[in-house]
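Peer 1: the following block contains a protein sequence and its predicted model.
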Amino acid sequence: MIERRHFLAAAAAAAMLPRGVVAASPRPVIGVQLYMARELLAKDFEATLAAIAETGVRHVEFAGFYDRDAAAIRRTLADNGLVAVGAHALRADMDDAEIDRLIAQCAGIGMDYAVAPVPLVPAYRALVGKSDNPFRDAIAALTRDDFLRTADRFNAIGGKVQSAGMRFAYHTHGLDFLRFDGRYAFDDMIERCDPAFVDFELDVGNTIAAGVDPLPYLQRLGRRASLAHLKDWRGPIEPAVDRIPPTAPIGEGVVDFAAVVRAMTAAGVRYAFIEEEETPADRVIAAIGSAYRHLGRL
């Protein structure tokens, strides 16, 4: 089980800067991952972005475009003083034509990042309708080679994204901490992904849910961890790579966000996005505002 005290103990080590990291790194900009507001956006895209802007948040990360083209999204963002940093838009199993279309969409909106939210999970589609929990069973079927093939595909996608004037990043989940031959799959991803083309979006909450301390990974990755996700959990946590614990409002659960913010700052994380996955739709806007204020006080 993971408790707050473990993050306090790790904070001192995480605060020691690796070579090449400048001590005066700015704190990461706090934004919100719009997956959190997916039900509201599906009902009223424009009004939801306006409500998010009223919380004080200025930076957002998309997870779907809700049938809007780049020009329409740009207008809505501009009307509300919002900046789209990036989007969870790309997958390793997409063909090149779909990859190119979505890269163009992200670039047309004016984003700095195009993000892949998951690795290759080959068994998932075959298990849909045949398993009570296809996601869990597909994770159980993953191999080390699946992650290595994912990394190779991400290197190619990252080159395309870079040619469009953006950076590509891979967002982590608990499944990245499956062990093969005594080491985490994520360690293979870090080594196999080319730093010239692939950044990482370390999901702090997902890492903790998997039973892994995220702070040493932030220190190890340094500026390769240009993005992060922030979640809080109700404790105690029973570590698992294929499920998450009950969500807690940020600042009310087991995660020591003061230590996390210090570690992100030391690593050079540029943007950190609030993401409370299980918050009911009628409480999402208030939750975003509360989390934004809490993190701003640290």
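Peer 2: Okay, I see it.

Peer 1: make it CA atoms for all contacts and neighbour counts henceforth
Peer 2: Will do.

Peer 1: I'd say residue 116 and residue 88 touch.
Peer 2: Yes. Applying C-alpha atoms under 8 Å as the test, residue 116 and residue 88 come out as touching, 5.6 Å apart.

Peer 1: going along the chain, name the strands of the chain.
Peer 2: With strands called from DSSP state E, the chain shows them at 29-33, 59-62, 83-88, 113-116, 167-171, 179-180, 183-184, 198-203, 227-230, 232-233, 247-248, 271-274.

Peer 1: now distance to residue 140 too, for those, in CSV please.
Peer 2: Listed next are those as CSV, based on distance: least, C-alpha to C-alpha, whole Å:
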stretch, distance to residue 140
strand 29-33, 27
strand 59-62, 29
strand 83-88, 24
strand 113-116, 21
strand 167-171, 19
strand 179-180, 11
strand 183-184, 14
strand 198-203, 21
strand 227-230, 24
strand 232-233, 24
strand 247-248, 24
strand 271-274, 28
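
Peer 1: output the ones you listed as JSON lines; include the columns mean neighbour count and distance to residue 138.
Peer 2: Shown next, in JSON lines, are these (neighbours: other C-alpha atoms under 10 Å; distance: least, C-alpha to C-alpha, whole Å):
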{"stretch": "strand 29-33", "mean neighbour count": "23", "distance to residue 138": "25"}
{"stretch": "strand 59-62", "mean neighbour count": "23", "distance to residue 138": "26"}
{"stretch": "strand 83-88", "mean neighbour count": "23", "distance to residue 138": "21"}
{"stretch": "strand 113-116", "mean neighbour count": "26", "distance to residue 138": "18"}
{"stretch": "strand 167-171", "mean neighbour count": "25", "distance to residue 138": "18"}
{"stretch": "strand 179-180", "mean neighbour count": "14", "distance to residue 138": "15"}
{"stretch": "strand 183-184", "mean neighbour count": "14", "distance to residue 138": "17"}
{"stretch": "strand 198-203", "mean neighbour count": "26", "distance to residue 138": "21"}
{"stretch": "strand 227-230", "mean neighbour count": "24", "distance to residue 138": "24"}
{"stretch": "strand 232-233", "mean neighbour count": "26", "distance to residue 138": "24"}
{"stretch": "strand 247-248", "mean neighbour count": "19", "distance to residue 138": "23"}
{"stretch": "strand 271-274", "mean neighbour count": "24", "distance to residue 138": "27"}
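
Peer 1: take a look at this one as well, against the first:
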Amino acid sequence: MGGVLMKLGFQMSSVTPYLQSVEQLQAACEKVAQMGYEGVQLQGVSTDIPDGEIARALQQAGLRCVATQEDYPAGFGANPERFIARAQACGSRYLTCALLPREVDSPEKLQRFGETFAQIGEKVKQAGMVFAFHPIGRDFQPMDGVPVYERLMDLLPPEIQLTFCVYASFGSGVSYEQVLQKFCGRMDLVHLKDSLRLPSGEEQLMPLGEGSHDWKPVLAACQDAGVQWVFAEQERWNRDAFDCAAASLQYVQSVWPQG
């Protein structure tokens, strides 16, 4: 892709229903690899599948596990060591955590959460990986005039990164350009997700390039900000999920920044 350092990966949560058994996982990894994705962010895999089976499926498909992602309220916060071990088994470089608990609704509670999050970050660091926070939804809303995710990132050690979903910033009043500039050097991973407003008013997720957003300037801005990996993501589909993944790949390749 033009010899640039930034690479294109696939967010596996996009095909969560197809990651619930060893056989499904193996088939999904093979399909994603055959499309031409260079790596994946692992999320959505059944917790019943042993770590060794996940690592084997990735290896057999020739897929690189760049990162894993976990939701804080869905077990990660209570037992981070379990998910750190899974990330290590898969050879992951990054471990991203999303979903700030709903009860964290004041600066004081955010301060305490930040202390806990930093302690987990130290465990991730000791395991040889980079820890990151992934803001979505209400994390972009202001808390005493400052977006929640900004407040949290200011509380955390600088080695804890931000994993940014450009789509999540649309309509939030937060400019993706400003986020990329502010966290330049602290944001190696970015998610890309597209959508289209239907006549009914419903927001339909679409393959990249088939929605209402222009991704060429976004990709150029990501490259300028030193982003290492961008991940195509789409958790709901209007046709076969893997067809959507392939369409996103083809589109992104067509608008990939050169030089």
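Peer 2: Great, that's in hand. In this text the structure is predicted, and so the values were computed from the model without any measurement.

Peer 1: among the strands of the first structure, which is nearest residue 104 of the first structure?
Peer 2: Residue 104 of the first structure lies closest to strand 113-116 among the strands of the first structure, at 10.0 Å (C-alpha to C-alpha).

Peer 1: on that earlier part again, do you know which of the strands of the first structure lies nearest residue 97 of the first structure?
Peer 2: Nearest of those (C-alpha to C-alpha): strand 113-116, 15.5 Å.

Peer 1: residues in the second structure aligned with the closest one?
Peer 2: Strand 113-116 of the first structure corresponds to residues 94-97 in the second structure, going by TM-score structural alignment.

Peer 1: tally of neighbours for residue 254 of the second structure?
Peer 2: Neighbour count for residue 254 of the second structure, taken as other C-alpha atoms under 10 Å: 12.

Peer 1: how about it, what's its match in the first structure?
Peer 2: Residue correspondence to the first structure (TM-score structural alignment): residue 254 of the second structure is matched to residue 297.

Peer 1: residue 136 of the second structure and residue 168 touch, don't they?
Peer 2: Yes. Counting by C-alpha under 8 Å, residue 168 is a contact partner of residue 136 of the second structure at 5.7 Å.

Peer 1: who are the contact partners of residue 76 of the first structure?
Peer 2: Residues in contact with residue 76 of the first structure (C-alpha atoms under 8 Å, 6 or more residues apart in numbering) are 46, 49.

Peer 1: against residue 105 of the second structure, how distant is the aligned partner of it in the second structure?
Peer 2: Residue pairing (TM-score structural alignment): residue 76 of the first structure is matched to residue 57 of the second structure. Distance of residue 57 of the second structure to residue 105 of the second structure, computed by C-alpha to C-alpha, to the nearest Å: 40 Å.

Peer 1: before we move on, back to that, who touches both of residue 136 and residue 168 of the second structure?
Peer 2: Common contact partners of residue 136 of the second structure and residue 168 (C-alpha under 8 Å, 6+ apart): none.

Peer 1: can you map out the helices along the stretch 151-259 of the second structure?
Peer 2: Secondary structure of the stretch 151-259 of the second structure (DSSP state H, counting those that start in this stretch): helices located at 166-169, 176-182, 216-224, 241-254.

Peer 1: what's the span of stretch 269-283 of the first structure from first residue to last?
Peer 2: End-to-end distance of stretch 269-283 of the first structure (C-alpha to C-alpha): 28 Å.

Peer 1: ok, stretch 168-181 of the second structure next?
Peer 2: Stretch 168-181 of the second structure end-to-end distance (C-alpha to C-alpha) = 17 Å.

Peer 1: residues of it that come out buried?
Peer 2: Neighbour counts over stretch 168-181 of the second structure (16 or more other C-alpha atoms under 10 Å) mark 168, 169, 176, 179, 180, 181 as buried.

Peer 1: now for residue 15 of the second structure: what does it line up with in the first structure?
Peer 2: By TM-score structural alignment, residue 15 of the second structure lines up with residue 37.

Peer 1: shouldn't its match be in contact with residue 284?
Peer 2: Yes. Using C-alpha under 8 Å, residue 37 of the first structure is in contact with residue 284, at 6.4 Å.

Peer 1: between those two, point out the one with more neighbours.
Peer 2: Using other C-alpha under 10 Å as the criterion, residue 37 of the first structure and residue 284 rank with residue 37 on top: 26 against 20.

Peer 1: for that one, give its distance to residue 209 of the first structure.
Peer 2: As for residue 37 of the first structure, its distance to residue 209 of the first structure is 22 Å (criterion: C-alpha to C-alpha).

Peer 1: do residue 108 of the first structure as well
Peer 2: Counting by C-alpha to C-alpha, the gap from residue 108 of the first structure to residue 209 of the first structure is 35 Å.

Peer 1: same check on residue 295 of the first structure?
Peer 2: Separation of residue 295 of the first structure from residue 209 of the first structure (C-alpha to C-alpha) stands at 20 Å.

Peer 1: with residue 62 of the first structure instead?
Peer 2: Distance from residue 62 of the first structure to residue 209 of the first structure, by C-alpha to C-alpha: 23 Å.

Peer 1: repeat that for residue 36 of the first structure.
Peer 2: Distance, residue 36 of the first structure to residue 209 of the first structure, by C-alpha to C-alpha: 18 Å.

Peer 1: go on, residue 34 of the first structure?
Peer 2: As judged by C-alpha to C-alpha, residue 34 of the first structure and residue 209 of the first structure stand 21 Å apart.

Peer 1: same deal with residue 28 of the first structure?
Peer 2: 22 Å.

Peer 1: mind checking what residue 154 of the first structure lines up with in the second structure?
Peer 2: Aligning on TM-score structural alignment places residue 154 of the first structure opposite residue 117 in the second structure.

Peer 1: tell me the contacts of its match?
Peer 2: Residue 117 of the second structure makes contact with residue 156, according to C-alpha under 8 Å, 6+ apart.

Peer 1: look up how far residue 124 of the second structure lies from it.
Peer 2: Distance of residue 117 of the second structure to residue 124 of the second structure, computed by C-alpha to C-alpha: 10 Å.

Peer 1: repeat that for residue 88 of the second structure.
Peer 2: Following C-alpha to C-alpha, the distance that separates residue 88 of the second structure from residue 124 of the second structure is 10 Å.
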